[in-house]
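Asks: using only what follows, build the 3D model:
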Amino acid sequence: MSQQLPDVQASSPTVSIGLNRVGVTGVEKLVEIDQNGDRPVVLMAEFEVFVDLPKWRKGADMSRNMEVIDETLESAVGDTASGVEDVCGTAAERLLEKHEYTTQAEVRMEARYVVHDRTPESERLTQSTADIIASATATEDGTSEEIGARVTGMTVCPCSQGMSAARARETLLDLGIDDGTIEDFLDAVPQPGHSQRGHATLTIETDDDVDIDVTDVIDIARDSMSARIYNLAKRPDEDYMTYDAHADAKFVEDCVRSLADGVTETFSALPDTAVITMKQSNDESIHQHNAHAERVATMEELRAEIEA
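Replies: Reported below is the predicted structural model:
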């Protein structure tokens, strides 16, 4: 006769306080995402799975968390999911069902996504990568889902560029060039400014059933910086990217505002209650520190500010 093992997790803790998030991180799974009739995209994704824990319970059922996430993701791989946020939503709802003591379940996911590109000038086939970010939170009131991306691009500092333009203007005046010609030259040839690699993050969270194409999110994020970058670049492409970036110099704050503008224009059907998270971090080239800006707002707030 087998002995029943004690359920230690269900016992009372020594210190009776509740915990907001208890679970597992670093869970790697293959997830297959439908592409509207095209060949599905297969992602190597990393998951985090959490539930809240009441003060009277010593621990969460970690094995049960893993069982739920395994079952959900294996099903997603087998049936092809409509979106990574839906995979997270399904898993979060099942976690809530499986844990009778919890009031909130949360599933987060990140995965590398490959974007097929052509270089801007030589039109060579190449690839770019982005980090897809998805999450879902389930409670007894319903489930909210989040989808977004983190991309890398190039920015140029307008302040540094302005100082270079002032120096060029003085030099040309000393050479006897008239004001009109100088202004025409400076308009046609953007002056140097210190550049940096920028990282734009854009996520959209909503509890409405709204179809959000993650490739649109990636495009908004890539276009929010001074210039897109590419893994492959011939000399004409390098010249194009350098000119393009200096022709659209942006502070880190400008990049976040560009994200907001892109979201309101591209996703006009989003409900007012949708929460938009926009972040920009720049790896500074002439400083040891980095620059960062962010904004979290509802679609209603963004629309009101942009349209004012």
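Asks: okay, CA-based contacts and neighbour counts for the rest of this
Replies: OK.
Asks: identify the residues contacting the residue nearest the centre of the chain.
Replies: Taking CA atoms, centre = their mean as the criterion, Ala149 is the residue nearest the geometric centre of the chain, at 2.7 Å. By CA atoms under 8 Å, 6 or more residues apart in numbering, the contact set of Ala149 is 130-133, 201-203, 214, 217-218, 221.
Asks: which helices and strands does whatever helix or strand Ile306 lives in pack with?
Replies: Using DSSP states H and E, Ile306 sits within helix 299-307. With contacts defined as 3 or more CA pairs under 8 Å, 6 or more residues apart in numbering; DSSP states H and E, helix 299-307 has these neighbours: helix 252-266.
Asks: same thing but at 10 Å, please
Replies: helix 252-266, strand 275-283 (3 or more CA pairs under 10 Å, 6 or more residues apart in numbering; DSSP states H and E).
Asks: packed most tightly, which of the ones you listed would that be?
Replies: strand 275-283 (a mean of 22; mean count of other CA atoms under 10 Å).
Asks: now that one and helix 299-307, what's the angle there?
Replies: 60 degrees (axes from the mean of the first three to the mean of the last three CA atoms, to 10 degrees).
Asks: chain center to strand 275-283, what's the gap?
Replies: 8 Å (CA atoms, centre = their mean, to the nearest Å).
Asks: by contact count, what packs against it?
Replies: strand 142-156, strand 195-206, helix 214-223, helix 252-266, strand 291-298, helix 299-307.
Asks: where's the residue nearest to Leu232 when sequence neighbours are not counted, which helix or strand?
Replies: Nearest non-adjacent residue to Leu232, counting by CA to CA, 6 or more residues apart in numbering: Thr126, 6.0 Å away. Using DSSP H and E, Thr126 maps to strand 125-139.
Asks: what about the residue nearest to Leu232, distance to Val214?
Replies: 19 Å (CA to CA, to the nearest Å).
Asks: before we move on, what about Glu46?
Replies: 17 Å.
Asks: who's more crowded, these two?
Replies: Per other CA atoms under 10 Å, whichever of Glu46 and Val214 has more neighbours is Val214, with 20 against 17.
Asks: quick check, the more buried one in contact with Val84.
Replies: Yes: contact criterion CA atoms under 10 Å: Val214 and Val84 qualify, at 9.4 Å.
Asks: shared neighbours of those two, which are they?
Replies: 132-134, 147-148 (CA atoms under 10 Å, 6 or more residues apart in numbering).
Asks: quick one: buried ones out of the residues you listed?
Replies: Neighbour counting with 16 or more other CA atoms under 10 Å marks 132-134, 147-148 as buried within those.
Asks: what's the most distant pair in the residues you listed?
Replies: Using CA to CA, the two most remote members of those are Ile132 and Ile147, lying 7.6 Å apart.
Asks: this one next, for a side-by-side:
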Amino acid sequence: MEAEGMMACPCAQEMVRAHARERLTEGGIEGALADRVLELVPVATHNQRGRGRLLVGAASVRAEDLVEIVEGSMSAENYDLLKRPDELFVVEKAHRRPRFVEDAVRDMLGNLVALYPSLSDDAYAHARQVNLETIHKHDVFAERGGTLGEIRAELAGGPASRATTRAEWIASRLGA
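Replies: Presented below is the predicted three-dimensional model:
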């Protein structure tokens, strides 16, 4: 299942936040008050349109659930048409939840495991996030695939194990 959403860059946002704090304190605003202002006001950053994909094998899962998981892993959802107050809501939501591509992949897999705890450890899942960059001439992506047993162990804090590839998983199902 593939879905699109909006991604806000945490790295650029942190630089903007630090610069804004510096300007506020240089302008005579006390540090604690400057920090409070920056907590209340969404801080600017550059945005990307993100494309997330979540594939699940050997299990019965609802496509609607996969769409919600993919969209929910991004900074905010995107829409075909919005009224201005709704645009404000989406932009503020995205800027209050900045994400790297690897954050989105980790969330997709974590939310899949949380929503479907009964999926067997030998089921296969693959998450991929691509962000269409706005200020760079390249796009960024992250992906992680493997059996749910491998993914569960990694999400529980264990070391990243060798990931079963999709081809290996399919071959194991075909008896190859």
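Asks: TM-score for these two?
Replies: The TM-score (TM-score structural alignment, normalised by the length of the second structure) is 0.87; 157 aligned residues with a CA RMSD of 0.9 Å.
Asks: most neighbours among the contacts of Ala149 of the first structure, which one?
Replies: That'd be Ala221 among the contacts of Ala149 of the first structure, by other CA under 10 Å, with 33 neighbours.
Asks: map that residue across to the second structure for me.
Replies: Under the alignment (TM-score structural alignment), Ala221 of the first structure pairs with Val70 in the second structure.
Asks: correct me, but that match touches Leu109?
Replies: Yes: using CA under 10 Å, Val70 of the second structure is in contact with Leu109, at 9.3 Å.
Asks: joint contacts of the two?
Replies: Contacts common to Val70 of the second structure and Leu109, judged by CA under 10 Å, 6+ apart, are 54, 127-128.
Asks: all helices of the stretch 1-150 of the first structure, in order?
Replies: Per DSSP state H, counting those that start in this stretch, the stretch 1-150 of the first structure carries helices over the ranges 62-79, 84-98.
Asks: quick check: angle from the last one to strand 142-156?
Replies: What it means is helix 84-98 of the first structure. Using the same axes, to 10 degrees: helix 84-98 of the first structure against strand 142-156 is 140 degrees.
Asks: which residue numbers in the second structure go with helix 84-98 of the first structure?
Replies: Using TM-score structural alignment, helix 84-98 of the first structure pairs with nothing in the second structure.
Asks: likewise for stretch 232-245 of the first structure?
Replies: Counting by TM-score structural alignment, stretch 232-245 of the first structure corresponds to residues 81-94.
Asks: now that stretch: how far from the chain's centre is it?
Replies: 19 Å.
Asks: contacting residues around it?
Replies: So stretch 81-94 of the second structure is in contact with 5-9, 41-45, 47, 74-79, 96-97, going by CA under 10 Å, 6+ apart.
Asks: now it: buried residues?
Replies: 90-94.
Asks: cool, stretch 183-200 of the first structure as well?
Replies: Here stretch 183-200 of the first structure shows 190-200 as buried, counting by 16+ other CA under 10 Å.
Asks: possible to save those residues as CSV with distance to Thr72 of the first structure?
Replies: Shown next, in CSV, are those (distance: CA to CA, whole Å):
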residue, distance to Thr72 of the first structure
Pro190, 53
Gln191, 54
Pro192, 52
Gly193, 50
His194, 47
Ser195, 44
Gln196, 41
Arg197, 37
Gly198, 35
His199, 31
Ala200, 30
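Asks: between those, which is nearest Leu270 of the first structure?
Replies: Ala200 (20.7 Å).
Asks: alignment lookup: the closest one to the second structure.
Replies: Match for Ala200 of the first structure (TM-score structural alignment): Gly52.
Asks: distance of the closest residue in space to its match that isn't next to it in sequence relative to Ala104 of the second structure?
Replies: Leaving aside its chain neighbours, Gly52 of the second structure sits nearest to Gln129 (4.4 Å; criterion: CA to CA, 6+ apart). Distance of Gln129 of the second structure to Ala104 of the second structure, given as CA to CA: 7 Å.
Asks: what's the answer for Pro10 of the second structure, then?
Replies: Pro10 of the second structure is 12 Å from Ala104 of the second structure, by CA to CA.
Asks: intersection of neighbour lists for those two?
Replies: Common neighbours of Pro10 of the second structure and Ala104 (CA under 10 Å, 6+ apart) do not exist.
Asks: trace Gln288 of the first structure over to the second structure, please.
Replies: Gln288 of the first structure maps onto Lys137 in the second structure, by TM-score structural alignment.
Asks: Phe50 of the first structure contacts Val68, doesn't it?
Replies: No: using CA under 10 Å as the test, Phe50 of the first structure is too far from Val68 to be in contact (11.5 Å).
Asks: got a list of what the residue lying closest to Gly57 of the second structure once chain neighbours are set aside touches?
Replies: What sits nearest to Gly57 of the second structure in space, not counting adjacent residues and going by CA to CA, 6+ apart, is Tyr124, at 4.9 Å. Applying CA under 10 Å, 6+ apart, one finds that Tyr124 of the second structure lies in contact with 55-59, 145-151, 164-166, 169-170.
Asks: Ala3 of the second structure matches what in the first structure?
Replies: By TM-score structural alignment, Ala3 of the second structure lines up with Val151.
Asks: would you quantify the distance from that match to Val107 of the first structure?
Replies: 22 Å.
Asks: and Val22 of the first structure, by the same measure?
Replies: Val22 of the first structure is 11 Å from Val107 of the first structure, by CA to CA.
Asks: identify the contacts common to those two.
Replies: With CA under 10 Å, 6+ apart, Val22 of the first structure and Val107 have common neighbours 49-51.
Asks: strands - which of these land there?
Replies: With strands taken from DSSP state E, the overlap with these comprises 49-51.
Asks: can you tell me which of those residues comes closest to Phe267 of the first structure?
Replies: Val49 (28.8 Å).
Asks: how near is that closest one to Ile69 of the first structure?
Replies: Taking CA to CA, one finds Val49 of the first structure at 8 Å from Ile69 of the first structure.
Asks: between these two, what contacts are shared?
Replies: 27, 88, 91-92, 95, 107.
Asks: check contacts around Gly148 of the first structure.
Replies: By CA under 10 Å, 6+ apart, the neighbours of Gly148 of the first structure are 84-85, 110, 131-135, 201-205, 212-218, 221, 276-278.
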